[in-house]
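J.: just coords:
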């Protein structure tokens, strides 16, 4: 076998697929997964598709102790007998950007994309058919060297697992309620905020837990230095429509380079709708709401796609957005983007890949 030829070992014990009305986000997994190993001095090697199974790792593996791990999230979509991926090359590019920040050797992006295509094709029967459903894809890298010395690992595994999913939020496309977090911070300049690494999400859990206790779906994080400027929601980038102009926080090193975020920016510019990336403070959001200029707000991300925001809770005050209803621009963006992803709308940007 050639060094980068992908070996496939098919499962002889196929699992029962969940009923499409009983799919839970990230709870059931397909029959196969992709794996590839890294060894210092040898590089990445042994790419293979194998039956989905637990991993065997040494208790001293560095991923457990020093958080040297990164991940991605994307989806496969079905329209009748057609299967589509949406901008997957951007995910592997971003994975390598995260790898660089966490001192993990870069993967071959072309090989990763080919492995993904083969894996999705093999497990295509797991892609649900019901409206709004898809196959969630989770590529990730973990440090596997069994050593407690604080240094980058000398061995790694790169894996791709997949899970049939419905809506990320129980509200679906209905507006969610967001708590503005003022006590904790998620990331700070010079940190790992723009890398998709597990520690960022671990640090956000306490804020999300506190939000859920008082009936809010997610947390809006402010900057780590002044706790003044809006950054992102726990699992989404965030946009505001203020007095006819769409505003989203500029990428500053502590905000994730969202692929859905980038797609929304492209759509807005394509439609010639005023849009700007800049610093925006929570005080500005409050004043816009107070003056009746905060017209819409929404979050963007692979899991939720676009999630309208119907309320912010800040300083014990409820800021209701658009009467708690989805805005017309948010709805148009959602319909267009999901239409491109599912192959029901034209794709003027060449984002869609058909398998």
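T.: Happy to help now that I have it. Keep in mind it's a predicted model, so treat the numbers as computed, not measured. Residues are numbered from 1 along each chain as shown.
J.: CA atoms for contacts and neighbours, from now on please.
T.: Will do.
J.: the strands in the stretch 1-150 of the chain, which residues?
T.: Assigned by DSSP state E, counting those that start in this stretch, the stretch 1-150 of the chain shows strands spanning 7-8, 32-39, 43-51, 69-71, 74-79, 82-86, 134-143.
J.: Please work out which of those strands is packed deepest.
T.: Most buried of the strands of the stretch 1-150 of the chain, by mean neighbour count (mean count of other C-alpha atoms under 10 Å): strand 69-71, with a mean of 24.
J.: quick revisit: possible to save the strands of the stretch 1-150 of the chain as CSV with distance to residue 307?
T.: Shown next, in CSV, are the strands of the stretch 1-150 of the chain (distance: least, C-alpha to C-alpha, whole Å):
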stretch, distance to residue 307
strand 7-8, 38
strand 32-39, 29
strand 43-51, 34
strand 69-71, 22
strand 74-79, 16
strand 82-86, 18
strand 134-143, 16
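J.: So which of those is nearest residue 117?
T.: Ranking the strands of the stretch 1-150 of the chain by proximity to residue 117 (C-alpha to C-alpha) places strand 82-86 first, at 8.7 Å.
J.: Contacts only, for residue 299.
T.: 233, 236-239, 306-309 (C-alpha atoms under 8 Å, 6 or more residues apart in numbering).
J.: Of all the strands of the stretch 1-150 of the chain, which one is nearest residue 201?
T.: strand 69-71 (11.0 Å).
J.: Report all helices and strands that the closest one contacts.
T.: In terms of contacts (3 or more C-alpha pairs under 8 Å, 6 or more residues apart in numbering; DSSP states H and E), strand 69-71 is packed against helix 88-101, strand 134-143, helix 198-213.
J.: Second structure for comparison follows:
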């Protein structure tokens, strides 16, 4: 672990007092304390604690607050998480539920940014991965005593019941007003691009794997809505597997379908595989577009057009909602940014 590694390096360079007459390595790299912040800001240690802990009921001028925050930033001061959480009378844990649906690396990247921001407020983010059986998520809610539970997608009924019983915020990022309508955002990007390229008969490539079906249905709804908005015929839907890919895509082409929205980049790969097997060409016979921005998509034949979620934009929404729910100050100026971006390559 990074912390353990740093400790090993420090132990190798530490000198015993009195040898060489110099300052020890441990002294040179000692962590700034709230006393250091107090001296630099010219305030009391108690005032530093009140300001950095956002203690309610204390009348402290904005000028003093700014001086404390400026001194803390200048010194690189980070509060002691354990001490702060003890003062709050809570575990200081925020539970972050990583979805089991295939949405690329975005939840992990956004979760990492969220964890860093929460750490600045003395909170520890604990990640827990969804499985088909959400009992262990429920047990985490009941056993870890979190201050909040965050998920990119709606919580299951069982987890929502546990969150409500614990009387803590359950922040479902994908449902926040600031997030808009992600399925329509993605559907509009994909269908709009295909319409610009002259396509009107569009298919949707679904998976036959049960645990990924829900996410496929999610993206399909967005594609169908966007197609209706453009006055296109109903979307043609088919399950695509390694075994039937050539048959399915061949049938689509014979039926006049000219473009396919796949439920993920992985399913788009199967569509391209089917085209090659059937002796058809992409995009001449059938254009293909995915979603998730899997890095390998750039190296397919042809390179895959896809939609990429922007982790920083998603994290900003999650951070703002979490801090607001917990009554913590959000001093970062956040500019609205697009949540998703179309990456156009040769497959369309």
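T.: Structure's in. What do you need? Predicted model, so just to flag it, every value in this text is computed and none were measured.
J.: TM-score for these two?
T.: TM-score of the superposed chains, computed with TM-score structural alignment, normalised by the length of the second structure, equals 0.28; 165 aligned residues with a C-alpha RMSD of 6.9 Å.
J.: hey, where'd the strands end up in the stretch 1-150 of the second structure?
T.: Using DSSP E, counting those that start in this stretch, the strands of the stretch 1-150 of the second structure run over 93-98, 124-129, 148-151.
J.: Export those strands to a markdown table and append columns for distance to residue 247 of the second structure and mean neighbour count.
T.: Formatted as a markdown table, the strands of the stretch 1-150 of the second structure follow (distance: least, C-alpha to C-alpha, whole Å; neighbours: other C-alpha atoms under 10 Å):
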| stretch | distance to residue 247 of the second structure | mean neighbour count |
| --- | --- | --- |
| strand 93-98 | 35 | 21 |
| strand 124-129 | 36 | 17 |
| strand 148-151 | 38 | 22 |
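J.: what's the neighbour count on residue 7 of the second structure?
T.: Residue 7 of the second structure has 11 neighbours, counted by other C-alpha atoms under 10 Å.
J.: Next: residue 3 of the second structure.
T.: So residue 3 of the second structure, with other C-alpha under 10 Å, has 7 neighbours.
J.: my guess is residue 265 of the first structure contacts residue 275, does it?
T.: Yes: with contact defined as C-alpha atoms under 8 Å, residue 265 of the first structure counts as touching residue 275 (7.4 Å).
J.: ok, so what distance separates residue 49 of the second structure from residue 65 of the second structure?
T.: According to C-alpha to C-alpha, to the nearest Å, residue 49 of the second structure and residue 65 of the second structure sit 11 Å apart.
J.: OK, contacts around residue 297 of the first structure?
T.: Going by C-alpha under 8 Å, 6+ apart, the list of residues near residue 297 of the first structure reads 238-241, 308-310, 321, 330.
J.: and residue 28 of the second structure, which of the strands of the stretch 1-150 of the second structure is closest to it?
T.: strand 124-129 (27.3 Å).
J.: elements contacting the closest one?
T.: Applying 3+ C-alpha pairs under 8 Å, 6+ apart, we find strand 124-129 of the second structure packed against strand 93-98, helix 106-120.
J.: out of these, deepest packed?
T.: Of these, the one with the most neighbours on average (mean count of other C-alpha under 10 Å) is strand 93-98, at a mean of 21.
J.: From the contact counts, what lies against that one?
T.: By 3+ C-alpha pairs under 8 Å, 6+ apart, strand 93-98 of the second structure packs against helix 106-120, strand 124-129, strand 148-151.
J.: Give me the angle between the second one and helix 106-120.
T.: Following axes from the mean of the first three to the mean of the last three C-alpha atoms, to 10 degrees, one obtains 160 degrees for the angle between strand 124-129 of the second structure and helix 106-120.
J.: Return the set of buried residues in the longest helix anywhere in the second structure.
T.: Ranked by residue count and defined by DSSP state H, the top helix of the second structure is helix 210-229. The neighbour-count check on helix 210-229 of the second structure (16 or more other C-alpha atoms under 10 Å) flags 212, 215-216, 219-220, 222-227 as buried.
J.: got the residues you listed as a markdown table, with distance to residue 119 of the second structure columns?
T.: Listed next are the buried residues of helix 210-229 of the second structure as a markdown table, based on distance: C-alpha to C-alpha, whole Å:
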| residue | distance to residue 119 of the second structure |
| --- | --- |
| 212 | 33 |
| 215 | 31 |
| 216 | 34 |
| 219 | 33 |
| 220 | 37 |
| 222 | 35 |
| 223 | 38 |
| 224 | 41 |
| 225 | 40 |
| 226 | 40 |
| 227 | 43 |
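J.: Just flag the most distant two among the residues you listed.
T.: 212 and 227 (22.7 Å).
J.: Residue 110 of the first structure: neighbour count?
T.: For residue 110 of the first structure, the neighbour count with other C-alpha under 10 Å is 12.
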